[in-house]
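>>> Need the 3D shape of this:
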Amino acid sequence: MHIQAFLDQHGWSNFQWLIFVMMFFVAFFDGMDTAVIGYIAPDLIRDWQISKADLVPVLSAALIGAAIGAIVLGPLADQFGRKTLLLFSVFIFACCC
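Now for the predicted structure:
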């Protein structure tokens, strides 16, 4: 079976479109927090009466967490499977929320 020919002959199902749209929104809102915090940082500094240096940990936490997660969980996902690590990560995230 030629995968490319099979994919070219068959359109996307409704289920595949649903998954695509859901994953688009996951990626959109995952990146939105980083963009929004940069946008509202000047107001936070003014309203909370803190220095820029005090806000640095907040601004960098998501990026540092993503970098550490990629470095640590990438090799583990290769070893244990991506689905297993994804479910584990979602579980940890849910518990911490």
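>>> From here on, just use CA atoms for contacts and neighbour counts.
Noted.
>>> what's the strand or helix carrying L44 packed up against?
Taking DSSP states H and E as the criterion, the element that holds L44 is helix 14-48. On a contact count with 3 or more CA pairs under 8 Å, 6 or more residues apart in numbering; DSSP states H and E, helix 14-48 meets helix 52-80.
>>> The helix it packs on: what's the following helix or strand?
With elements assigned by DSSP H and E, the helix or strand that comes after helix 52-80 is helix 82-96.
>>> Tell me the buried residues in that next one?
Going by neighbour count (16 or more other CA atoms under 10 Å), the buried part of helix 82-96 is L85.
>>> Show me what that helix packs onto, helices and strands only.
Using 3+ CA pairs under 8 Å, 6+ apart, the elements in contact with helix 82-96 are helix 52-80.
>>> And this one, please, so the two structures can be compared:
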Amino acid sequence: MDNQIFEYLLEKRVGFGKHQLRQFFIISFIDFLDGAEFLFLSILTPTLKQEWNLSIVELSIFGGSFNLGLMIGSTICGLLADRIGRKNILIIGTVLQSFFLQHLQTIQFK
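Modelled structure (predicted):
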């Protein structure tokens, strides 16, 4: 019975229009980019092992620190989103990511 009430409210009262479709594609694109990070990590790991002569332990630390950073960053951004709004956090995150990606090429590893 509760499911029928929910469907009624969703279809008749709220609706699904252009705005919801636009939001769906924006969130899907952000989720796609988040998933691409894991794909790049799996592609990058064998290259790092060969180029930098890393051991399995060092690669495990690299992967673990990547996931730990995601966990800490998601927690902090979630708390900030509750305070200042999700839209603001998405804008700030996009600007920071764009800035750091453009300046990533200036980093030199020795």
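>>> Now find how far off-centre the helix holding L44 of structure 1 is within its chain.
With CA atoms, centre = their mean, to the nearest Å as the basis, helix 14-48 of structure 1 stands 9 Å off its chain's centre.
>>> And the residue nearest the centre of structure 1, how far from A67 of structure 1?
Nearest to the mean C-alpha position of structure 1, counting by CA atoms, centre = their mean, stands D30 at 4.5 Å. Distance of D30 of structure 1 to A67 of structure 1, given as CA to CA, to the nearest Å: 14 Å.
>>> do H2 of structure 1 as well
Counting by CA to CA, the gap from H2 of structure 1 to A67 of structure 1 is 37 Å.
>>> G81 of structure 1 too?
Using CA to CA, G81 of structure 1 is found at 19 Å from A67 of structure 1.
>>> same deal with D8 of structure 1?
Taking CA to CA, one finds D8 of structure 1 at 36 Å from A67 of structure 1.
>>> Of these two, which one has the most company?
Using other CA atoms under 10 Å as the criterion, D8 of structure 1 and A67 rank with A67 on top: 12 against 9.
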